[in-house]
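> could you work out the structure for the sequence below:
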Amino acid sequence: MSLTVDDLRAIDDKLSKRDINLDPGGYFIIYLDRESRLICAKHFTNVIDERGLAIDPETGKVIPAKGKVERTQSTLFTGRTAKELCVAIFEQTQPCPVTMLDHAAYLGREFVRAESALVDGGEYIQD
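As a prediction, this is how the structure comes out:
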């Protein structure tokens, strides 16, 4: 029996609710600049405390997972494709801002989703 689109969505939705370890190298906010036809990824540094929470290195305050946070990114990466963005982050930036393999895999998946939304005009919301 083959999987349906609904089956795949259910699997993804379930996996999106799992606990994850945060990358001490920082985190990314991904969005589309449709006017420029670019996938954008703002990289923010953080510190992971003993509870596993991301802390703003400047203020020492916990960075909330939801809601608006006023911070300035360390770097803005852009690319026309997921591959171009991955090359910029993982191959051309030293030291690489991503220090965990699961974070790298997540970013690759998100960049492909963003690329698809950019090409087909669909909505992109970062997971």
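
> going forward, measure contacts between C-alpha atoms and count neighbours the same way
OK.

> next, the buried residues of the longest helix along the chain.
Of all the segments assigned as helix in the chain under DSSP state H, the longest by residue count is helix 101-120. For helix 101-120, the buried set under the neighbour-count rule, 16 or more other C-alpha atoms under 10 Å, comprises 103-104, 107-108, 110-118.

> distance from the chain centre to it, please.
8 Å (C-alpha atoms, centre = their mean, to the nearest Å).

> who's in contact with stretch 12-26?
Residues external to stretch 12-26 that are found in contact with it (C-alpha atoms under 8 Å, 6 or more residues apart in numbering): 43-48, 52-54, 97-100, 103, 127.

> could you rerun that using 10 Å?
Counting by C-alpha atoms under 10 Å, 6 or more residues apart in numbering, the neighbours of stretch 12-26 from elsewhere in the structure are 6-7, 9-10, 43-49, 52-56, 74, 95-104, 127.

> of the residues you listed, just the buried ones, PyMOL syntax please.
When burial is assessed using 16+ other C-alpha under 10 Å, the buried subset of the contacts of stretch 12-26 is captured in PyMOL by this command:
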select buried, resi 43+44+45+46+47+48+53+54+55+56+97+98+103+104
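
> to compare against the first, here's the next sequence to fold:
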Amino acid sequence: MTATLSLTDIDNELSKRDIQLDPHGYFIIYLNREDRLICADHYTNAINDKGLAVDPDTGEVIACKGSKPRMATQTFTGRTAKEICVNLLEKSTPIPLSMFDHAGYLGREFMRAEYALKTGEDYIQD
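Now for the predicted structure:
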């Protein structure tokens, strides 16, 4: 008999899967509690032949904890997960992401951020 997995166990197991980086870039999500906003800074990158994110101008690999500060190309905001998704996916041209799994991930993160904004809990991007 197989034990039923908890929702946390399911999420933890799914987090172990291999993911591909979006060649259109990545987002850093955070809360602006003073203005009651969910914020997402977009950063460009390119993907090299090894699947690593590289600076689109220099071709250098972007380290996870690099000392070189990067500048966001755009900041998206919304008071709810739905509003920031509309601003990102329906009101921006071109759309700064190219992969469905990336859009799904952002939607999940925006929901988590909205919950944290409403409850006062900390938000840490997964």
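
> what value does the TM-score take for this pair?
In this superposition the chains share a TM-score of 0.90, using TM-score structural alignment, normalised by the length of structure 2; 122 aligned residues with a C-alpha RMSD of 1.5 Å.

> so which residues of structure 1 form helices?
Counting by DSSP H, one finds helices in structure 1 at the ranges 5-16, 82-86, 101-120.

> would you format those as TSV with distance to Asp33 of structure 1 included?
Output for these, formatted as TSV (distance: least, C-alpha to C-alpha, whole Å):
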stretch	distance to Asp33 of structure 1
helix 5-16	25
helix 82-86	14
helix 101-120	9
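
> so which of the ones you listed is nearest Glu35 of structure 1?
helix 101-120 (10.3 Å; C-alpha to C-alpha).

> if we can go back for a sec, pick the one among the buried residues of helix 101-120 of structure 1 closest to Thr81 of structure 1.
If you rank the buried residues of helix 101-120 of structure 1 by distance to Thr81 of structure 1 using C-alpha to C-alpha, Glu115 comes first, at 5.9 Å.

> so who does that closest one touch?
Applying C-alpha under 10 Å, 6+ apart, one finds that Glu115 of structure 1 lies in contact with 32, 37-39, 79-83, 109, 121-122, 124.

> what subset of those residues is buried?
Buried residues within these, defined by neighbour count using 16+ other C-alpha under 10 Å: Leu32, Leu38, Ile39, Gly79, Arg80, Thr81, Ala82, Tyr124.

> just give the nearest non-adjacent residue to the fourth one, would you?
Beyond its immediate neighbours in the sequence, the residue positioned closest to Gly79 of structure 1 (C-alpha to C-alpha, 6 or more residues apart in numbering) is Leu85, lying 4.6 Å away.

> I'd say that neighbour and Thr78 touch.
Yes. Taking C-alpha atoms under 10 Å as the definition, Leu85 of structure 1 is a contact partner of Thr78 at 6.0 Å.

> overlap of the contact sets of the two?
Common contacts of Leu85 of structure 1 and Thr78 (C-alpha under 10 Å, 6+ apart): Leu38, Ile39, Cys40, Ala41.

> separation between Thr72 of structure 1 and Phe44 of structure 1?
7 Å (C-alpha to C-alpha, to the nearest Å).

> fine by me, we can end here.
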